[in-house]
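[1] After the sequence you'll find the predicted model.
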Amino acid sequence: MSSKSQIGLTALTALVISSMIGSGIFSLPQNMAAAAGSQALLIGWLITGAGIMFLGVSFACLAKLKPDLDGGIYTYARDGFGDLMGFFSAWGYWLCTTVGIVGYLVVAFEGIGTLVDTPDAVVFGKGNTTASFVGASAVAWLVYALVAHGIREAAGVNLAATFVKVFPLLLFIGLAAYFFKSDVFAADWSGASLATPENPDTSLMTQVKNTMLITLWVFTGIEGAAVLSKHAKSRADVGKATVIGVALTLAMYVAITLLAQGVLPRAKIAAMANPSMAGVLAYMVGGWGKVLITVCLMVSVLSSYLSWTLYATEIPHLGAKNGTFPPSFIPLNKNEVPQGSLLFTTLTVQLCLFLVWQTGNSYSALLMISTSMILIPYLLVGAYLLKLSFTQKLAPKYRLIGAAATLYSLWIVYAAGTEYLLFSVLLYLPGVLLFLYSQRKHHGGWRFNGYEKAVLLALVVLAVPAVMKFVESLGA
């Protein structure tokens, strides 16, 4: 790999941080306050903190154990569980990133709307108006041009944007620590006031489980350095960037949510409009706080859009090199960027923006689609390390890390519930058609072993209740 596309440790770490700190962090105070009391919040972060660190360390371990595998989340699944599961991991991750970055554009223009829209003149609305569609489309193609110019250049822009968006978050944490009152934090310790006639279950386990659904989204991006591993100046930097990035981001997430519930009562934060960080900061410092957080939100989501575009471009390219995506995604342009894969991703973003504009869907609908697709790819990473620890008779620490990451991923799948899993089935089915087409183009026919045939059969069987559930949701 030439110096044109090499990325250093600092830029890799910034990519990991920027990937995770997108839009979710600005809504965390309200999201968590609506889901749990202070006790469940502490337990939820304890489980999440341990689980996400084990998942991050799993990426670091695999980067060390398998330095020849480029692309991380896809190649680990393929090497461990075969072509079909590798494709499902790649397809699920690609859909997660692509639909997720559409959500970033939508929420960015919604943020602009909070500053310029009035009740009599709604220009950007919830990011789904004509003006938002035109503006988001322009940004998508500007980022296309930037990434096409070179991976290293795009990573450099992202590094600068990461510093810009992290500063206001640190300011919020400092002010919240100053305004924090322990009696306010402990006032709704058990979360009893969460109970409503529609949702009477406020048990501790239910509250903790509900926090898991939120953290599932805000931590996507943990794999950023692994996905771009072939562009790293040093393979050792991949593991370091992942662990450092996850640790710093986790610290900010925990501080923002816990301190906010000590500034204002839980119920008051839960009733806030998002981005709720703006409301909490406005309470502490006045109206300029809302403007600062809103501007920070827009910088944050746009820089995250850039970093996630890099990931979404890399995965189909690597899949094509291994015969699971069409061969047209293999060639690189003069700047060593997979142009076909980048174009495919940007055209998909453009199509999704068009659908958002025509259907009026908001960021929350896109978030549901994106999170449902990341469940299996993360599970396969922990499972791959666990498998290696047995097959290669590695040191016990690898078995522990792999087992812990796998258990955490299974817990997230359980917390997500059957609705998420069934919805993801519907999105995996079109991917099967692409996989079959790619197999014929690369190999002249389809190649499946007995295990893969069983997986495909299970997917077809699950499609029946998935379609029924989808139709039921449309009726509701």
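    Good, I have the coordinates.
[2] going forward, measure contacts and count neighbours with C-alpha atoms only.
    Noted.
[3] Pull the contacting residues for the one residue sitting closest to the centre of the chain.
    In the chain, the C-alpha closest to the average C-alpha coordinate belongs to residue 220, at a distance of 2.8 Å (Cα atoms, centre = their mean). Applying Cα atoms under 8 Å, 6 or more residues apart in numbering to residue 220 gives the contacts 19, 20, 374.
[4] ok, the last one touching residue 93?
    Translated: residue 374. Yes - if you go by Cα atoms under 8 Å, residue 374 and residue 93 touch, sitting 5.8 Å apart.
[5] So for these two, which sits in the more crowded spot?
    A count of neighbours by other Cα atoms under 10 Å puts residue 93 above the other of residue 374 and residue 93, at 27 against 24.
[6] wait, isn't the more buried one in contact with residue 371?
    No - counting by Cα under 8 Å, residue 93 does not reach residue 371; the two are 9.7 Å apart.
[7] Neighbours of the closest residue in space to residue 321 that isn't next to it in sequence, how many?
    Spatial nearest neighbour of residue 321, excluding adjacent residues (Cα to Cα, 6 or more residues apart in numbering): residue 330 at 6.1 Å. Residue 330: 20 surrounding residues under other Cα under 10 Å.
[8] what do you get for residue 350?
    19.
[9] Can you name the next helix or strand after the helix or strand where residue 177 lies?
    Following DSSP states H and E, one finds residue 177 within helix 151-179. Sequence order places helix 182-186 as the next helix or strand after helix 151-179, per DSSP H and E.
[10] next one: whichever helix or strand comes after that following helix to chain centre, how far?
    The first helix or strand that comes after helix 182-186 along the chain, using DSSP H and E, is helix 204-218. Taking Cα atoms, centre = their mean, to the nearest Å, the mean C-alpha location of helix 204-218 is offset from the chain mean by 15 Å.
[11] Check stretch 318-338 too.
    23 Å.
[12] buried stuff in it?
    Buried residues in stretch 318-338, counted by 16 or more other Cα atoms under 10 Å: 318-327, 329-331, 335-338.
[13] what number of residues lie near the closest residue to residue 420 other than its chain neighbours?
    Once flanking residues are discounted, residue 420 sits nearest to residue 372: 5.3 Å by Cα to Cα, 6+ apart. Residue 372 has 25 neighbouring residues, counting by other Cα under 10 Å.
[14] let's bring in a second model and compare:
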Amino acid sequence: MTESTVRPAQPAVATVSLLTLSAMVVGSMVGAGVFSLPRRFAQETGVAGALTAWLVAGAGMLMLAFVFQRLAVRKPDLDAGVYAYAKAGFGEYTGFFSAAGYWASACVGNVTYWVLIMSTLGQWIPALGAGDTVLAIALSSAGLWLFFLLVRRGIKEAAAINRIVTVAKVIPIIVFVILAIFVFDQAAFAENWQGADYAGTLFEQVRGTMLVTVFVFLGVEGASVYSRYARKREDVGRATILGFLSVLAIFASVTIVSYGVMPMAEIAELRQPSMAGVLEAAVGPWGSVFVSVGLIVSVLGAYLAWTLMAAEVLFVAAKDRDMPRFLARQSDRGVPVNALLMSAMLSQVVLVLTYFSEDAFDFALDMTAVMTLIPFLLAALYALRLRLTRETYEGARSSTLTVDLIVAALATIYTAFLVFAAGVDLLLISFLFYAPATVLFALTRREQKRRAFSPAELALFLVVLGLAVLAVIGLIAGWVTI
């Protein structure tokens, strides 16, 4: 009897419209990050640096969005975007790194949402502190598992809720920008133009903002990850670009108008969410309450989108036999239940660890961004490889060849710059996850009765293990800090 005759029938997968797919992209990006932008930028740069940073980040991320758009059309059989492109271009072990790192970044990012919610409520409930007290962690854990049960009911129901929440959470952000414009102080804006005394050169200022721009743009690849739910393949690329342009306008506006409300040195000292502090300075205490409510709605919506995304990456990797097969099991509603459970468990572990962290939110934010850099870089390199080898470009016009070469090259240069901007410390710490996560790769190979590593994969693993050991030594010695 052949394998095909015994394979169980797969549950029908619910499809979603272009509007819903676009809302999932916006929902993925508009979350905790936008409410933290004023302080994070003010800690690094003034108006000139902020404008330059958004120009660089906007152009770079637009190229990356174009990369995902083109790959979705040229490689329609690759259903998990970020992970699938790394595997197709650079081998199974490299693809595993992309899947594992992207999955981990989603789980760590989810923890930042709960920390920020509890920190926001901590303004009125002191027992919640900065989101890392015992009570805050207990309430966050309850919310985490409540969302697990919600998503477990079905992808279509969760996606519909996310579309509603996306609309609801964008409104307070737009109101913030409008109110800040009404109280805009030209003198304060001019004083903040060059940056405060603690700001370095323009290059250093821009570099210092890059990780937070990566964090807030996470989700630009969301439509690619959810591609198997699209009604039409073309909707994947359209949703990616539509979602990106919408949030770029929102993020840049929130950052720039804040400089016209108060001195950047004061913004840099605000409690997170700093957008609440800026609006309170502009219109009074009710402004802080207004932003705080908007933040909670926004973060819960983003959390829902990222819960879906984390589980989807694990599920598709397991379905392609690049993760242990137990992660490929679906419920009768088409939900990858084991992948969803494993994602919730990792988030729970990280949530508990925040109790021992000095600054849980900022560290988790930076690590979330860093863990996505390698997957993004590999996707850009794969697009560049396709163009240089002309795979899938048979009969393409010269204009298409030229444009696609420019897009792929610029996206590769931008993501490589992000790796440089992240710094050695955070990159080394990321290997503390990659090294032990390789156990899942070895387990997968064992299920398939294959050698754990090929010679090239073993060499790569030894490099990863060496970097993880170096990170441990650095943390002990104090020259690697978190």
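    Here it is on my side, so go on. Note that this is a predicted model, so its numbers are computed, not measured.
[15] which residues sit in contact with the equivalent of residue 308 of the first structure over in the second structure?
    If you follow residue 308 of the first structure across to the second structure using TM-score structural alignment, you land on residue 306. Shown in contact with residue 306 of the second structure (Cα under 8 Å, 6+ apart): 28, 106, 107, 110.
[16] Thought residue 346 was touching the third one, still the case?
    I take that to be residue 107 of the second structure. Yes - using Cα under 8 Å, residue 107 of the second structure is in contact with residue 346, at 6.5 Å.
[17] Who has more neighbours out of these two?
    More crowded of residue 107 of the second structure and residue 346, by other Cα under 10 Å: residue 107, with 28 against 15.
[18] Enumerate every residue touching the more buried one.
    Residue 107 of the second structure is in contact with 306, 307, 310, 343, 344, 346, 347, counting by Cα under 8 Å, 6+ apart.
[19] Report the distance from the helix holding residue 177 of the first structure to the chain centre.
    Helix 151-179 of the first structure has its C-alpha centroid displaced from the chain centroid by 18 Å (Cα atoms, centre = their mean).
[20] What range does that helix cover in the second structure?
    Counting by TM-score structural alignment, helix 151-179 of the first structure lines up with residues 155-183 of the second structure.
[21] now the aligned partner of residue 406 of the second structure in the first structure, nearest residue through space, not along the chain?
    Applying TM-score structural alignment, one finds that residue 406 of the second structure aligns to residue 400 in the first structure. In space, residue 400 of the first structure comes closest to residue 386 once its chain neighbours are excluded; the distance is 8.0 Å by Cα to Cα, 6+ apart.
[22] in which helix or strand would I find the one you found?
    Here residue 386 of the first structure is assigned to helix 363-391, by DSSP H and E.
[23] counterpart of that helix in the second structure, which residues?
    Under TM-score structural alignment, the match for helix 363-391 of the first structure is residues 361-389.
[24] That stretch vs the first structure - mean distance after superposition?
    On superposition with the first structure, the mean distance recorded for stretch 361-389 of the second structure (mean Cα distance after the TM-score superposition for the first structure) is 1.3 Å.
[25] Residue 223 of the second structure: what's it in contact with?
    Contacts of residue 223 of the second structure (Cα under 8 Å, 6+ apart): 21, 22, 24, 25, 236, 237, 239, 240.
[26] Which of those are conserved in the first structure?
    Mapping the contacts of residue 223 of the second structure onto the first structure (both residues aligned by TM-score structural alignment, their matches' Cα atoms under 8 Å) leaves 21, 22, 24, 25, 236, 237, 239, 240 still in contact.
[27] Report the two of those residues separated the most.
    The distance between the two most remote of those (Cα to Cα) is 13.1 Å, for 24 and 237.
[28] So which of these two has more stuff around it?
    Comparing residue 24 of the second structure with residue 237 by other Cα under 10 Å, the one with more neighbours is residue 24, at 32 against 25.
[29] So that one belongs to a strand, correct?
    No - applying DSSP: H, G, I helix; E, B strand; the rest coil, one finds residue 24 of the second structure to be helix, outside a strand.
[30] That one and residue 303 touch, don't they?
    No - if you go by Cα under 8 Å, residue 24 of the second structure and residue 303 don't touch, sitting 11.0 Å apart.
[31] so stretch 242-258 of the first structure corresponds to what in the second structure?
    Aligned using TM-score structural alignment, stretch 242-258 of the first structure spans residues 240-256 in the second structure.
[32] next one: stretch 14-30 of the first structure
    Using TM-score structural alignment, stretch 14-30 of the first structure lines up with residues 23-39 of the second structure.
[33] First-to-last residue distance for the matching stretch?
    Chord length of stretch 23-39 of the second structure, first to last residue, is 27 Å (Cα to Cα, to the nearest Å).
[34] Now stretch 382-390 of the second structure: buried residues?
    Buried residues in stretch 382-390 of the second structure, counted by 16+ other Cα under 10 Å: 382, 383, 384, 385, 386, 387.
[35] Tell me which residues are up against it.
    Contacts for stretch 382-390 of the second structure (Cα under 8 Å, 6+ apart): 67, 71, 85-86, 89-90, 392-393, 401, 404-405, 408-409, 412.
[36] just checking, residue 287 of the second structure touches residue 276?
    Yes - the pair residue 287 of the second structure / residue 276 is scored as a contact, 6.6 Å apart, by Cα under 8 Å.
[37] These two: which has the busier surroundings?
    Comparing residue 287 of the second structure with residue 276 by neighbour count (other Cα under 10 Å), the higher total belongs to residue 276, at 28 against 19.
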